[in-house]
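> Structure of the sequence below:
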Amino acid sequence: MQDRSVWSELVGQEPAIETLSAAATRSEAMTHAWLFTGPPGSGRSVAARTFAAALQCAVGTGCGQCGGCTTALAGTHADVHVVEPEGLSIPVAEMRALVQTAARHPATGRWQVVIIADADRLTEGASNALLKAVEEPPERTVFLLCAPSDHPEDVSITIRSRCRVVALRTPPREAIARVLVQRDGITTSDAEWAASVCGGHVGRARRLATDPDARQRRADVLRLPVQAQRLTDAFDCAEVLLRAAETDAEEESKARDEPEKDELRTAMGADGSGKGTASAKRAADAAVKQLEKRQKMRATRTQRDTLDLALVDLAGFYRDVLVTTAARGSGGASLNHPDHTEQIVEAARRWQPEVTLRKLEAVLTCRDALRWNVKPRIAVEAMAAELVNG
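Here you go, the predicted structure:
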């Protein structure tokens, strides 16, 4: 029988589930601040939302059926507050407002829960505002922070020292394939293929299994290492990467932006009739303009995040080449991109290990540049030139 508890949301994270389940059911295992770390796709924010649902569960176990569980998972629980950066950072004003909300007594649930996705993007001022709340938390408030395991130090040491750390792992391929079949109704063959090439990223596996355009963009990215032979190829390479990221950002924006605007206009009475509608329309128009600014920042962030995923795929290709070179004569190597084995073996035959390593370093340098807010086109074109010259 399929598990219907909230913990079924966490794929391949049994050690973390054991820790969080114990905290949700036993007061002596509970603390007021948690930091979820893990590689991309491991489910940091999913773990935080799942834990929040278990804390609000009417039964106390994370049953997945009660109102506390279902509303917390759906993002509609009155006492679960989620902060996701619309832009590239979380500003101090937003954090101060959240800290004030966190100081209230729970309205309907057992806890006042604050989830901060991408806590590594807190500005210095926002970190200081959060630190004061974490140092002296209200009795029934819990803070759940999420940060990538490769850069947890981006969360200030003073905040980290006051949190209990839950380290998530890359989910096993078998676990990802199983959840795609059981929860999403994807065929076994498609699920196994997507799980084998997603790099342990559950959401990406689902998208690759269901979206032909996403599969095509990945194939385009993985053709670049063998196609980029001349300097002119470098700019074509950069254009492919940037276009793929822009397309993903545009598709996500289309799905979210207009519904958000319509919902805001309706909530502010812009579509009403009768006395007072003119002032309501002016107020709604002003609010929509502010929303559009936030949506633009979110699109920029989405584009950078999508570009980073493409760079992870590219880095995985060069890693596979190095592994194949090292494994020569000792049996098959475990590859990130097993469906591109032929190209990987050919590259391993043609490139010296030091050349492959330089190419890999160029990709990693590009990822770092994007983290420091270098313009994507500049960072990607510089990387592409290094890939050709390397």
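
> contacts, neighbours, all on C-alpha from now
Noted.

> What segments of the stretch 201-350 of the chain are helices?
According to DSSP state H, counting those that start in this stretch, the stretch 201-350 of the chain carries its helices in the segments 202-210, 212-227, 231-267, 277-326, 341-350.

> quick one: contacts for residue 313?
Taking Cα atoms under 8 Å, 6 or more residues apart in numbering, we find residue 313 in contact with 218, 221, 222.

> Quick one: neighbours of the closest residue to the first one other than its chain neighbours, just the number.
Read that as residue 218. Excluding the flanking residues, the one nearest residue 218 by Cα to Cα, 6 or more residues apart in numbering is residue 310, at 7.2 Å. A count of nearby residues for residue 310, using other Cα atoms under 10 Å, gives 21.

> next one: the one 10 residues further on
A count of nearby residues for residue 320, using other Cα under 10 Å, gives 25.

> one more to put side by side:
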Amino acid sequence: MEYWAEIVGQPEAVQTLEAAASLDVVPAHAWLFTGPPGSGRSNLAFRFAAALIARGPDRDAVFEQVRARTHPDLGVLTTQKLLIDIKAAREIVTTAHYAPAEGRFRVIVIEDADRMPERTSNVLLKALEEPPERTVWILCAPSEADLLPTIRSRTRSLRLVTPGASEIARLLHERDGIDAAVAERAARLAQSHIGMARRLASDEDSMQRRERTIDIALGIETLGDAMRAAASLVKVAEADAAALTEEIDARERAEAMRNLGLAPGAAIPPQMRSQMRALEEDQKRRATRSLRDGIDRILTDLLSLFRDVVLTALDAGPELVNRERKAEINALAERWGAARSLTVVGAVETARERLGRGITPGLVLEALFATQSAADALPVEVAR
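The predicted structure is shown next:
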């Protein structure tokens, strides 16, 4: 099972997919991978895609092409927008009818399949009802409930679990050579989100931004503090998004210039400007999504903090996620008590739901922190 070694905490899923990808087996024509954020849905999907495409023991070589999304027998549908539009779905459905160029199967991966509105889903449904003989679809979503029942009924479902923090820490230590203590802390603070754990462990700026988020939240006592905190954390998320997208944007622009036959820094001829404008529009959409994703990560970090406060107030016992902040968490639990702590946890969950509906991130954070400041405004005996 060395091929699947980077898939953490999913032994049953790996066993199922290894059997399905065997050379003497005809796999289901459509799969639905579900699991919480960070469970490795996309990583597993691309591993499975390469295993299906490969004709023999060349899986690793095929996977390198699949991971780079350059294999001719791979199609990928994803989006930088909040929703996958119907035009993109129609285009990918058209390619589903192409015969494999090199491998055993043509595989189409739809990341964030939960971002398909009903009209878009219906385009996909027609393709799933009449699947080409040598095409396999792999859909990824947080849960089965995020897709239409008609889509779910035409796929084989594979549910992933949240990997343990210890398993992720071991992967970071053994594969990436990260110090064991750093890997443990990153895996714990990332709450078993594999990608975020790797980032926290390997990028000091990311860890510092998370620490600043917690500092800001712990410093809120008044409504004025709440409004300032919201503005500060939007800036933190913007910096985080910029760090993620700037390098990608520059690489994409350089590649586009090469493809157009232009030297770096050369003026773009009028007849080519529309192509560059299209690229810039895609990059702007990615920046918007990256900002929202950054705000959601902030909310996830805050949720871990306030849940720690609830557990402490209830004397519930499990190890804290933010155990480096134990003294501050103890003080907040004493000040708020369990009832107020639960109210703030509920406010964070409401904030995440509002963010998902497209409400302006700054307003989402202001409403959240206003609730937190209200908890501090109550007399201690009431808060308890």
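
> Give me the TM-score for these two chains.
Here the superposed chains carry a TM-score of 0.92, computed using TM-score structural alignment, normalised by the length of the second structure; 374 aligned residues with a Cα RMSD of 2.0 Å.

> Residue in the second structure paired with residue 342 of the first structure?
Superposed on the second structure with TM-score structural alignment, residue 342 of the first structure falls opposite residue 327.

> Equivalent analysis for residue 68 of the first structure, please.
That one, residue 68 of the first structure, aligns with residue 62 by TM-score structural alignment.

> Its match and residue 50 touch, don't they?
Yes: under the criterion of Cα atoms under 8 Å, residue 62 of the second structure makes contact with residue 50 at 5.7 Å.

> Please identify which of the two sits among more neighbours.
residue 50 (28 against 22).

> residue in the first structure matching that one?
Residue 50 of the second structure maps onto residue 53 in the first structure when the alignment is built from TM-score structural alignment.

> close enough to count as contact, its match and residue 70?
Yes: assessed by Cα under 8 Å, residue 53 of the first structure is found in contact with residue 70 at 7.4 Å.

> between those two, what contacts are shared?
Residues touching both residue 53 of the first structure and residue 70 (Cα under 8 Å, 6+ apart) are residue 64.

> wait, what's in contact with residue 124 of the first structure?
residue 92.

> What residue in the second structure is paired with it?
In the second structure, the residue paired with residue 124 of the first structure is residue 118, using TM-score structural alignment.

> Check residue 248 of the first structure too.
Superposed on the second structure with TM-score structural alignment, residue 248 of the first structure falls opposite residue 240.

> just residue 187 of the first structure next, same as before
Using TM-score structural alignment as the criterion, residue 187 of the first structure maps onto residue 179 of the second structure.

> what does residue 310 of the first structure give?
For residue 310 of the first structure, the residue aligned by TM-score structural alignment is residue 298.

> Same check on residue 220 of the first structure?
Aligned by TM-score structural alignment, residue 220 of the first structure pairs with residue 212 of the second structure.

> What of residue 321 of the first structure?
Using TM-score structural alignment, residue 321 of the first structure lines up with residue 309 in the second structure.

> quick one, what contacts that match?
Going by Cα under 8 Å, 6+ apart, residue 309 of the second structure touches 329, 330, 332, 333, 338, 341.

> Find the nearest non-adjacent residue to the second one, please.
Right, residue 330 of the second structure. Residue 330 of the second structure's closest residue in space is residue 312 (Cα to Cα, 6+ apart), at 6.5 Å.

> And the one you found, how far from residue 135 of the second structure?
52 Å (Cα to Cα, to the nearest Å).

> again, but for residue 268 of the second structure
To residue 135 of the second structure, residue 268 of the second structure is 40 Å away according to Cα to Cα.

> Who are the packing partners of the host helix or strand of residue 352 of the second structure?
Mapping residue 352 of the second structure onto the secondary structure by DSSP states H and E places it in helix 326-356. For helix 326-356 of the second structure, the contact count by 3 or more Cα pairs under 8 Å, 6 or more residues apart in numbering; DSSP states H and E identifies helix 273-314, helix 361-377, helix 380-383 as packing neighbours.

> Of these, flag the one that's most buried.
A comparison of these by mean neighbour count, using mean count of other Cα atoms under 10 Å, puts helix 361-377 on top with a mean of 21.

> Which residues are in contact with residue 81 of the first structure?
113, 114, 115.

> Switch those over to a markdown table; also include neighbour count and distance to residue 230 of the first structure.
Output for those, formatted as a markdown table (neighbours: other Cα atoms under 10 Å; distance: Cα to Cα, whole Å):
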| residue | neighbour count | distance to residue 230 of the first structure |
| --- | --- | --- |
| 113 | 30 | 54 |
| 114 | 24 | 51 |
| 115 | 22 | 47 |
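
> Show me the residues you listed that map onto helices.
Among the contacts of residue 81 of the first structure, no member is found in helices (DSSP state H).

> picking up where we left off before, quick one: the helices of the stretch 201-350 of the first structure as CSV, columns for distance to residue 136 of the first structure too.
Formatted as CSV, the helices of the stretch 201-350 of the first structure follow (distance: least, Cα to Cα, whole Å):
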stretch, distance to residue 136 of the first structure
helix 202-210, 36
helix 212-227, 46
helix 231-267, 35
helix 277-326, 31
helix 341-350, 54
